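Asker: Kindly return the folded structure for what I paste below:
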Amino acid sequence: MAGHSAAVISTEELARRMGAPALRIFDCTTYLKPGPDGRYIAESGRANYDKGHIPGAAFLDLQADLSDQSSKLRFTLPPLEELTRAFAAKGVGHGTFVVLYSHASPVWASRIWWMLRAVGFDDAAILDGGLDKWKAENRPLATEATVHPAATLSLRGRPEIFVDKTTLKGAIGQKDTLTLNALSHDQHKGTGGVVYGRAGRVAGSSCVPAASLFGPDKALKPIADLRAAFEGVGAAPDKRVLVYCGGGIAATLDAFVLTAMLGHRNVSVYDNSMQEWANDPSLPMEIG
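Answerer: This next block holds a predicted model:
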């Protein structure tokens, strides 16, 4: 267990809670695969869910069911009223406790966690180590799909925890704000990795890669290590932190750790991230 946050649940604790009437488990997996043009192709994790998932887990398809279908960009956040209805239809409601997991990387679970937080729902946790750790411990799997009953959900949202390019651009050079890149150091420097348009980073930003926050077992690193990583780039608790990545996914793991584990209260994610920023020549970038 990487920490004692209520927003992180161990495989042992989930196993103990299995069968609880209010429990709602969701597999949130999407896979990103390199395409022939050097950019990612997004693939739903539904096929692997059908081959084996945690018993009682339903599948959440981020792109098909929880993203703005009118957007030309992948994974764009839909209007919060629409998103609230979508979550309720999937079984998220008052009195439920939601556990989110994904395969290969926790960033897909953290994206859904951050979206739930945006609509005002806080009774959710990420499974530490996800499906990888569950399977490594030889815990049971199911192949029969689960569909949770629709629920009622009416909350006060937090639209401020997602920001747009105008807000991010306005924060450049502001001493009270830290802009943080959750992509790899090579992508940050513009020296390698998948690009989303122009290579490099948002001008003035620092880097804590989401992939550096968890180990080979996909479990989050010890909380002392996480704190040191963010303190090392100046992410003080009194600063506003704006996090971005390629498409608003990896950034949510940085945001999750800062908010749920380290106690930061002023963290936002740039939703469309580099897939938008790097393709707009009017927006400043740096390399090196």
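
Asker: rest of the way, CA atoms for contacts and neighbours
Answerer: OK.

Asker: ok, the closest residue to Phe121 other than its chain neighbours to Leu80 distance?
Answerer: Counting by Cα to Cα, 6 or more residues apart in numbering, Leu155 is the residue found nearest to Phe121 once chain neighbours are left out, at 7.1 Å. Applying Cα to Cα, to the nearest Å, the value for Leu155 to Leu80 is 10 Å.

Asker: of those two, who's got more company?
Answerer: When Leu155 and Leu80 are compared on other Cα atoms under 10 Å, the one with more neighbours turns out to be Leu80, at 18 against 14.

Asker: who touches the more buried one in this structure?
Answerer: Going by Cα atoms under 8 Å, 6 or more residues apart in numbering, Leu80 touches Ala118, Val119, Gly157, Pro159.

Asker: if I look at the first one, how far off is Leu155?
Answerer: Read that as Ala118. Distance from Ala118 to Leu155, by Cα to Cα: 10 Å.

Asker: Just list the residues touching the most centrally placed residue in the chain, thanks.
Answerer: When Cα atoms, centre = their mean is applied to the chain, the residue found nearest the centroid is Arg111 (2.5 Å). In this structure, Arg111 makes contact with Gly248, Ile249, Ala250, Thr252, Leu253, judged by Cα under 8 Å, 6+ apart.

Asker: In terms of helix, strand or coil, where does it fall?
Answerer: helix (DSSP: H, G, I helix; E, B strand; the rest coil).

Asker: Okay, now stretch 45-61: how far is its last residue from its first?
Answerer: One end of stretch 45-61 sits 8 Å from the other (Cα to Cα).

Asker: Tell me the secondary structure at the residue nearest to Phe121.
Answerer: Going by three-state DSSP: Leu155 is coil.

Asker: try Leu178
Answerer: Leu178 ends up strand, using three-state DSSP.

Asker: tell me the contacts of the residue nearest to it when sequence neighbours are not counted?
Answerer: Using Cα to Cα, 6+ apart and skipping residues adjacent in sequence, the residue nearest Leu178 is Val241, 4.8 Å away. Counting by Cα under 8 Å, 6+ apart, Val241 makes contact with Thr177, Leu178, Thr179, Leu180, Ala235, Asn266, Val267, Ser268.

Asker: let's see this one next to it:
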Amino acid sequence: MYYQTMISAQELKTIIDHDNVRVFDCRFSLKDPQGGINSFRAGHIPNAQHADMDTQLSAAMTATSGRHPLPEAEVFLQQIKDWGINNDTQVIAYDDMSGAFAARLWWMMRWFGHDKVAVLDGGLEKWTDQGYALTDQDISLPAGQFNGQANMEWCVDIDTVARELAAQTITLIDARSADRYSAKDQTTDPVPGHIPGASNLPFAGNLNADGTMAPPQVIRARFEQTIKDQPFNNVINMCGSGVTACHNLLAQAVAGLPPMKLFVGSWSQWIRDKSRPVATGE
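Answerer: Below is the predicted model:
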């Protein structure tokens, strides 16, 4: 049995010592670039490796990219192997933000055709709530022999988004908070607001009050209300930099919806060009 979307703390506990399981700590702080690795070093789930958002799950930002561009395919393929992942490996990702960052690794593994990947439901908090131990010990693993290929049709570039929005042929879903989308939050983004025509479905709406993923039928109804009769292949997910949009993509998979697309550059790329239109309000 493989886990492909979510895994509970109890389920993870039963498989964590299996040879074909790889666990990744994806904790991250936008305001503190060292926050993730420092938290990992202070204590993490046993057998976990740290997956760094800025250096392993992203390429370096360029003058025209968003904040977290995807690595080149061959670079990430080598990273997968360096982590000790094979094609039969069960990959588990977790963070301390109910999957907001772990979902990026989940999506990237799926991007490479690896569906044996899941996010820890409720994150690190649910692990410790069960009384399960943390460790500060690193592990050393042999390189993996993973063989996969990135599906470039799963992501769209900024020119495609602009063109298809103008033609009214796509549904663009923004996973940022309502305050960031509406521009009530004047501090988080260098330019507050949203792309004209985008709909706002914050990733937090995918969650129960305790930070676990909401039931599939609840999530499905939430997205279908916005998607309506739009073909799923024409639905594009975005956020600030292509990270929390992956939580919406994860939630869509939990709900049994077909794979939709990711605008990796997202808002942080859109606003690099001052000539692009910006909308405010709800």
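
Asker: before we move on, the earlier item: among the contacts of Arg111 of the first structure, which lie within helices?
Answerer: The members of the contacts of Arg111 of the first structure that map onto helices under DSSP state H are Ala250, Thr252, Leu253.

Asker: Tell me the residue in the second structure aligned with the first one.
Answerer: Alignment note: Ala250 of the first structure maps to Thr244 in the second structure; criterion TM-score structural alignment.

Asker: Next, count neighbours for the residue mapped onto Val218 of the second structure from the first structure.
Answerer: Aligned by TM-score structural alignment, Val218 of the second structure pairs with Asp225 of the first structure. Residues near Asp225 of the first structure, counting by other Cα under 10 Å, number 13.

Asker: and the strand or helix carrying Asp225 of the first structure, how far from the second structure on average?
Answerer: Asp225 of the first structure belongs to helix 223-231 when assigned by DSSP states H and E. Once the two models are superposed, helix 223-231 of the first structure sits on average 1.8 Å from its counterpart in the second structure (mean Cα distance after the TM-score superposition for the first structure).

Asker: Show me what counts as buried in that helix.
Answerer: Buried residues in helix 223-231 of the first structure, counted by 16 or more other Cα atoms under 10 Å: Ile223, Leu226, Arg227, Ala229, Phe230.

Asker: Now for Cys246 of the second structure: which residues touch it?
Answerer: Residues near Cys246 of the second structure by Cα under 8 Å, 6+ apart: Ala100, Ala103, Arg104, Trp106, Trp107, Asn237, Leu262.

Asker: Repeat the analysis, applying 7 Å as the threshold.
Answerer: Ala103, Arg104, Trp107 (Cα atoms under 7 Å, 6 or more residues apart in numbering).

Asker: shared neighbours, Leu155 and Leu80 of the first structure?
Answerer: Val119.

Asker: The residue nearest to the centre of the first structure corresponds to which position in the second structure?
Answerer: Aligned counterpart of Arg111 of the first structure in the second structure: Arg104 (TM-score structural alignment).

Asker: what residue of the second structure takes the place of Gly129 of the first structure?
Answerer: In the second structure, Gly129 of the first structure lands on Gly122 (TM-score structural alignment).

Asker: Okay, its match and Glu224 of the second structure: tell me how far apart.
Answerer: Taken as Cα to Cα, the span from Gly122 of the second structure to Glu224 of the second structure is 24 Å.

Asker: Likewise for Leu201 of the second structure?
Answerer: Relative to Glu224 of the second structure, and taking Cα to Cα, Leu201 of the second structure is found at 11 Å.

Asker: Next: Ser98 of the second structure.
Answerer: 23 Å.

Asker: Now do stretch 147-167 of the first structure: which range of the second structure does it align onto?
Answerer: Counting by TM-score structural alignment, stretch 147-167 of the first structure sits on residues 140-160 of the second structure.

Asker: Residues contacting that stretch, please?
Answerer: Residues from elsewhere that reach stretch 140-160 of the second structure (Cα under 7 Å, 6+ apart): 73, 81-87, 111-113, 260-265.

Asker: quick one: that stretch to chain centroid distance?
Answerer: For stretch 140-160 of the second structure, the separation from the chain centroid amounts to 14 Å (computed by Cα atoms, centre = their mean, to the nearest Å).

Asker: corresponding residue for Asp68 of the first structure in the second structure?
Answerer: Residue correspondence to the second structure (TM-score structural alignment): Asp68 of the first structure is matched to Ala59.

Asker: Just confirm its match is within a strand.
Answerer: No - secondary structure of Ala59 of the second structure (three-state DSSP): coil, not part of a strand.

Asker: what sits against it?
Answerer: His68, Pro69, Leu70, Pro71.

Asker: How about the contacts made by the residue nearest to it when sequence neighbours are not counted?
Answerer: Spatial nearest neighbour of Ala59 of the second structure, chain neighbours left out: Pro71 (4.4 Å); criterion: Cα to Cα, 6+ apart. Going by Cα under 7 Å, 6+ apart, Pro71 of the second structure touches Leu57, Ser58, Ala59.

Asker: Lys13 of the second structure versus the second one, what's the distance?
Answerer: Pointing back at Ser58 of the second structure there. 29 Å.

Asker: neighbour count winner among the two?
Answerer: Using other Cα under 10 Å as the criterion, Ser58 of the second structure and Lys13 rank with Ser58 on top: 19 against 15.

Asker: Surely the more buried one touches His68?
Answerer: Yes - here Ser58 of the second structure lies in contact with His68, judged by Cα atoms under 7 Å, at a distance of 5.2 Å.

Asker: What segments of the stretch 101-250 of the second structure are helices?
Answerer: 102-111, 123-129, 158-166, 178-182, 216-227, 245-254 (DSSP state H, counting those that start in this stretch).

Asker: mean offset of the second one relative to the first structure (after superposition)
Answerer: Taken over the aligned residues, the distance from helix 123-129 of the second structure to the first structure averages 1.0 Å (mean Cα distance after the TM-score superposition for the first structure).
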